[in-house]
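Asks: Coordinates for the following, if possible.
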Amino acid sequence: MLAATFARGRVTVLRRAISACAAGEGLRGKRLEDFVLAVNEIITNAVLHGGGSGRLRLWAQQGRLWCEVTDHGPGLPPGWMGSSRPPSGHDTGGRGLWLTRMLCDHVTIVSSPGGTSVTFSAVIEQATG
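Replies: Below you'll find the predicted structure:
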């Protein structure tokens, strides 16, 4: 449905395209806002911590909207991926992955020294009539 590369200057444009695609697939209201916020957090992380650029794929499958963001940065620090605790109020970062875990239905993170891939989804609720 959507595949794009991104870098620092393209985050806003990409976020708008994601919002339009997600709405076109049936995400509405708070679910749409939460999903777009999660995408924004992950692509911003890729730009700031993952080498300055990345690749995004967005698709719908079996009642879910999926997003995969990959970068070629240094990977996450050892021991960081398993934490589901919120960052402390004194931390200046570290909220993007935590927030994505809170906002999305499914989150998978694969990280190595060659880069990080974050895949997450939101259930598309069917309209009842």
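Asks: From here on, just use CA atoms for contacts and neighbour counts.
Replies: Fine.
Asks: now the end-to-end length of stretch 45-61.
Replies: Taking C-alpha to C-alpha, to the nearest Å as the measure, stretch 45-61 stretches 25 Å from start to finish.
Asks: Buried residues in that stretch, which are they?
Replies: Buried positions in stretch 45-61, judged by neighbour count with 16 or more other C-alpha atoms under 10 Å: 45-47, 49-60.
Asks: that's a strand at Ile109, yeah?
Replies: Yes. Counting by DSSP: H, G, I helix; E, B strand; the rest coil, Ile109 is found in a strand.
Asks: which stretch of helix or strand covers the closest residue to it other than its chain neighbours?
Replies: Distances taken as C-alpha to C-alpha, 6 or more residues apart in numbering place Val118 nearest to Ile109, at 4.6 Å, with adjacent residues excluded. Here Val118 sits within strand 115-123, counting by DSSP states H and E.
Asks: before we go on, could you also do this sequence so I can check it against the first one:
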Amino acid sequence: MSETTDGMSYSEPDDLRAVRAFVTERAIALGLPAGRIDVLTLAVSELTTNTLQHTSGGGHIRVWADNGRLVCDVVDGGLDRPFGRAMPAAEAIRGRGLAIVERICDAVYTAAVPGGTLVRICLDL
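Replies: Predicted coordinates for the structure are as follows:
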């Protein structure tokens, strides 16, 4: 695990606590309203957990503010993630994480990047 001012890398399940703490600290510093910090933390937790469950090599997260939005990129070595999906049934064992992320964030984008995929989530400040 490594950290910079606006980003950090993660590669082990034990890193998820540090990821959540990092995201919370950045959100506070960037002025995200207190009631929205849990939303951001939940979305990032879903994305980074997916990284660790479905890819190898971990990932990198970056958080900053731009044009009245808090922006968070999660980059990993995984395949492109389909968004725009229906919410799986309540009894479904898996598959709800990305659908939840889409519904709780103000905007979600995904793009292929060299060596993997970037998922960008945005929350209005």
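Asks: Tell me the spacing between whatever residue of structure 2 lines up with the residue nearest to Ile109 of structure 1 and Asp73 of structure 2.
Replies: Taking TM-score structural alignment, Val118 of structure 1 has Val119 as its aligned residue in structure 2. Going from Val119 of structure 2 to Asp73 of structure 2 by C-alpha to C-alpha gives 6 Å.
Asks: What residues of the longest helix seen in structure 1 count as buried?
Replies: In structure 1, assigned by DSSP state H, the helix with the most residues is helix 29-49. For helix 29-49 of structure 1, the neighbour count (16+ other C-alpha under 10 Å) marks 31-47, 49 as buried.
Asks: now swap in stretch 110-120 of structure 2 and tell me
Replies: Residues 110, 117-120 are the ones in stretch 110-120 of structure 2 that count as buried (16+ other C-alpha under 10 Å).
Asks: Next up, the contacts around the spatially most central residue of structure 2.
Replies: Geometric centre of structure 2, nearest residue: Val44, 3.0 Å, by C-alpha atoms, centre = their mean. Shown in contact with Val44 of structure 2 (C-alpha atoms under 8 Å, 6 or more residues apart in numbering): 20, 23, 74.
Asks: Let's verify the counterpart of the last one in structure 1: helix, strand, or coil?
Replies: This points to Val74 of structure 2. Aligned by TM-score structural alignment, Val74 of structure 2 pairs with Val69 of structure 1. Here Val69 of structure 1 is recorded as strand under three-state DSSP.
Asks: What's Leu2 of structure 1 aligned with over in structure 2?
Replies: The alignment partner of Leu2 of structure 1 in structure 2, by TM-score structural alignment, is Asp6.
Asks: count of residues packed around its match?
Replies: 14 (other C-alpha atoms under 10 Å).
Asks: same question, Gly93 of structure 1
Replies: Number of residues near Gly93 of structure 1 (other C-alpha under 10 Å) recorded here: 10.
Asks: so how far is Thr44 of structure 1 from it?
Replies: As judged by C-alpha to C-alpha, Gly93 of structure 1 and Thr44 of structure 1 stand 12 Å apart.
Asks: again, but for Gly94 of structure 1
Replies: The value you get for Gly94 of structure 1 to Thr44 of structure 1, if C-alpha to C-alpha is used, is 12 Å.
Asks: Likewise for Arg10 of structure 1?
Replies: Taken as C-alpha to C-alpha, the span from Arg10 of structure 1 to Thr44 of structure 1 is 10 Å.
Asks: now do Ala7 of structure 1
Replies: Using C-alpha to C-alpha, Ala7 of structure 1 is found at 9 Å from Thr44 of structure 1.
Asks: next one: Leu14 of structure 1
Replies: Leu14 of structure 1 sits 11 Å away from Thr44 of structure 1, going by C-alpha to C-alpha.
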